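Chemist: coords below, sequence missing:
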């Protein structure tokens, strides 16, 4: 089979953005290059997935400039929202990279959700192949978006182990990592924490304020619930600061409403942290058996009960931590992720 020597990776916004999706794209670019592939980063405008006319026009020009013998991997934030006619005119073979479908985002009105579903479904039909990060997303694209299983490859995110020994904080630190948008459920977490205010704990929520209105809601809720002295909305932190927080944490908590994968769960497991989250999307397939307690979404009382059990039951906490650490030690590296994607590129250029 002919080896794909050149490729392009098109990503909207700043590739250095500290979210799971951007981390995946960034590491994929680095590891493909480490494998000897000449991969060009095509930077698209940051207004995707709701592109401005200027960003849509610019994206069309940049993608059209990719040569016909160079597969272009297009991140789902752009792939699902691009003008269909623009994608249809590209000479380069398209490989879609879907972290999670755009229509699965929380807080969308019915009309926008329907429009994104149609747009992503139509655009995915133009892709020579589709890469997803989980078997859950693969099944969803087949059932709801009409993508044949033979056109989908799962390239699970890689993982980096902890760089320093754990140093748990006192009182126990509950760590949550996720950008401040409705889907991440930080509002549910805050309400859950208010229900266990009599217990000993502190909490930090890491993640940039991508949705200004929701970030304001979280700030107001923090004050109204009387949690301002015990919970810190840390915003975006450096990778070094985040690694330190993982080392200081006693448990990881994310009251998410949906995840197409969730790299943060892998990070928590590599640090041997018990996990409290929700049984939605790919979470039950990502969190290893025994490593976490998963409750229904949008249920602060159930989430509070799970948090309380992990905090108070030392035996259960120890067993969950051991299961998390064991699963984390078995996670693949990013070189493995890149190897899967490189094989897809080889098949695309070979026409198989």
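Modeler: In hand now; what should we look at? The shown structure was predicted, so the numbers you read here are calculated from the model rather than taken from an experiment.

Chemist: For the rest of this, base every contact and every neighbour count on C-alpha atoms.
Modeler: Will do.

Chemist: What ranges does this structure have for its helices?
Modeler: Here the chain has its helices, by DSSP state H, at 20-34, 53-64, 76-79, 84-88, 110-124, 135-145, 186-195, 212-224, 239-248, 263-270, 283-286, 300-312, 314-329, 334-350.

Chemist: any chance of those helices in JSON lines, with distance to residue 255 too?
Modeler: Formatted as JSON lines, these follow (distance: least, Cα to Cα, whole Å):
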{"stretch": "helix 20-34", "distance to residue 255": "16"}
{"stretch": "helix 53-64", "distance to residue 255": "33"}
{"stretch": "helix 76-79", "distance to residue 255": "23"}
{"stretch": "helix 84-88", "distance to residue 255": "35"}
{"stretch": "helix 110-124", "distance to residue 255": "22"}
{"stretch": "helix 135-145", "distance to residue 255": "19"}
{"stretch": "helix 186-195", "distance to residue 255": "6"}
{"stretch": "helix 212-224", "distance to residue 255": "14"}
{"stretch": "helix 239-248", "distance to residue 255": "17"}
{"stretch": "helix 263-270", "distance to residue 255": "12"}
{"stretch": "helix 283-286", "distance to residue 255": "11"}
{"stretch": "helix 300-312", "distance to residue 255": "7"}
{"stretch": "helix 314-329", "distance to residue 255": "18"}
{"stretch": "helix 334-350", "distance to residue 255": "26"}
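
Chemist: Alongside the first one, take a look at this:
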């Protein structure tokens, strides 16, 4: 039996995230026993720390344990002492210090703690080739395994008018770049468009900043912050989208990009080379304006991006393939 230790909010519909979706899809396909531990990971309080310590201590020697990196990487004093007797595989969705907006001293502390945990683990797993290479270089690791996310099959999006309805699916945090998107949209406010931004609004300070920016540019009736959507409402948001936009400053993979591509939606994005492939336009963060204007004014360009999205759609892997790849990694620890 494989033990999986996950964040406590893994199934919280108010807190959807790529990491949570990945954990849920993969664990549902593996022979694992899950333990979800609530806490403000990667900086948990004393109660969460004690629950994690007790959980790991209760596992018999030589147990294979799949640890979500958000839970594991900030508490080496709990995880590392167990590494000598447990077969620990740490799944890194995002390097802790890569979260945008951290104070430099906190980023350095989280980076140090993550390095200590990953060097002690029996296996380290990243969700993209680029993320694996970065972890190997930055933390001085040996081989980091790559298990890329799958995607659920989906029907082709019908869109709205083929041009003007833009969709962004991302938590409203500094790393996701909603401020960059609003500034770019303000620069094309002479054209017809409406942008729907779907995602949790838990960072209330940053969310208020984005609302103020929208108001400052007079875009209150054109940029919509819906909060988190799941199930049919999220499916409908994708189904009516003409263009998917993700302005992130940093990503390890970008699962929402493949969710858009699975529906044949053209994509304009930053920081997601592995997810996007040749399926859309990859631009530097903050360089959206000219490409948005081109999308909104050039029909031949739109046709080209739609064709690219549909070709990439045919190449996407499934969650069953992801689970098989994860099982192969974990099997090396049990051998």
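Modeler: Cool, got the structure. The structure displayed is predicted, hence computed values, not measured ones.

Chemist: if we can go back for a sec, deepest-packed of the helices of structure 1, please.
Modeler: helix 76-79 (a mean of 28; mean count of other Cα atoms under 10 Å).

Chemist: what span of structure 2 lines up against it?
Modeler: Aligned using TM-score structural alignment, helix 76-79 of structure 1 spans residues 69-72 in structure 2.

Chemist: Name all residues that make contact with residue 291 of structure 2.
Modeler: Counting by Cα atoms under 8 Å, 6 or more residues apart in numbering, residue 291 of structure 2 makes contact with residue 268.

Chemist: same deal with the one 3 residues further on?
Modeler: When contacts are counted by Cα under 8 Å, 6+ apart, residue 294 of structure 2 is found next to residue 301.

Chemist: Need the counterpart of it in structure 1.
Modeler: Checking TM-score structural alignment: residue 294 of structure 2 goes with residue 309.

Chemist: do the same with residue 142 of structure 2
Modeler: Under TM-score structural alignment, residue 142 of structure 2 pairs with residue 148 in structure 1.

Chemist: count of residues packed around residue 142 of structure 2?
Modeler: 12 (other Cα atoms under 10 Å).

Chemist: Give me the distance between the match of residue 294 of structure 2 and residue 319 of structure 1.
Modeler: Counting by Cα to Cα, to the nearest Å, the separation of residue 309 of structure 1 from residue 319 of structure 1 is 12 Å.

Chemist: got it, and residue 8 of structure 1?
Modeler: Separation of residue 8 of structure 1 from residue 319 of structure 1 (Cα to Cα) stands at 44 Å.

Chemist: Please give me every residue in contact with the aligned residue in structure 1 for residue 328 of structure 2.
Modeler: Aligned against structure 1 by TM-score structural alignment, residue 328 of structure 2 finds its counterpart in residue 343. Under the criterion of Cα under 8 Å, 6+ apart, residue 343 of structure 1 has no contact partners.

Chemist: before we move on, what about residue 127 of structure 2?
Modeler: Applying Cα under 8 Å, 6+ apart, the residues near residue 127 of structure 2 are 92, 93, 146, 147, 148, 149, 252, 253.

Chemist: hmm, which of those residues are the buried ones?
Modeler: Buried members of the contacts of residue 127 of structure 2, counted by 16 or more other Cα atoms under 10 Å: 92, 93, 146, 147, 148, 149, 252, 253.

Chemist: ok, now how distant is the equivalent of the second one over in structure 1 from residue 21 of structure 1?
Modeler: Read it as residue 93 of structure 2. Aligned by TM-score structural alignment, residue 93 of structure 2 pairs with residue 99 of structure 1. Distance of residue 99 of structure 1 to residue 21 of structure 1, given as Cα to Cα: 7 Å.

Chemist: Next: residue 245 of structure 1.
Modeler: 20 Å.

Chemist: what do you get for residue 165 of structure 1?
Modeler: 27 Å.

Chemist: which residues touch the nearest residue to residue 317 of structure 1 once chain neighbours are set aside?
Modeler: Nearest in space to residue 317 of structure 1, with sequence neighbours left out and distances taken as Cα to Cα, 6 or more residues apart in numbering, is residue 310 at 5.1 Å. Residues near residue 310 of structure 1 by Cα under 8 Å, 6+ apart: 251, 274, 316, 317.

Chemist: do that again at 10 Å, thanks
Modeler: Shown in contact with residue 310 of structure 1 (Cα atoms under 10 Å, 6 or more residues apart in numbering): 250, 251, 274, 275, 276, 292, 293, 316, 317, 318, 320, 321.

Chemist: And for residue 47 of structure 2?
Modeler: Each residue near residue 47 of structure 2 by Cα under 10 Å, 6+ apart is listed here: 38, 39, 53.

Chemist: what's the counterpart of it in structure 1?
Modeler: Counting by TM-score structural alignment, residue 47 of structure 2 corresponds to residue 54 in structure 1.

Chemist: gap between that match and residue 78 of structure 1?
Modeler: For residue 54 of structure 1 relative to residue 78 of structure 1 (Cα to Cα), the value is 14 Å.

Chemist: Overlap in contacts, the two.
Modeler: In contact with both residue 54 of structure 1 and residue 78: 45, 47, using Cα under 10 Å, 6+ apart.

Chemist: Stretch 116-124 of structure 1 aligns to what range in structure 2?
Modeler: Residue span in structure 2 matched to stretch 116-124 of structure 1, by TM-score structural alignment: 110-118.

Chemist: Pull the residues that contact that stretch.
Modeler: Contacts for stretch 110-118 of structure 2 (Cα under 10 Å, 6+ apart): 42-43, 69-70, 72-81, 83, 88-92, 95-98, 102, 104-108, 124-125, 135-136, 138-141, 144.

Chemist: try it again with 6 Å
Modeler: 73, 74, 76, 80, 97, 139 (Cα atoms under 6 Å, 6 or more residues apart in numbering).

Chemist: wait, what's in contact with residue 253 of structure 2?
Modeler: Contact analysis of residue 253 of structure 2 by Cα under 6 Å, 6+ apart lists 128, 272, 275.

Chemist: What lines up with it in structure 1?
Modeler: Per TM-score structural alignment, residue 253 of structure 2 is aligned with residue 261.

Chemist: likewise residue 35 of structure 2?
Modeler: Using TM-score structural alignment, residue 35 of structure 2 sits opposite residue 42 in structure 1.
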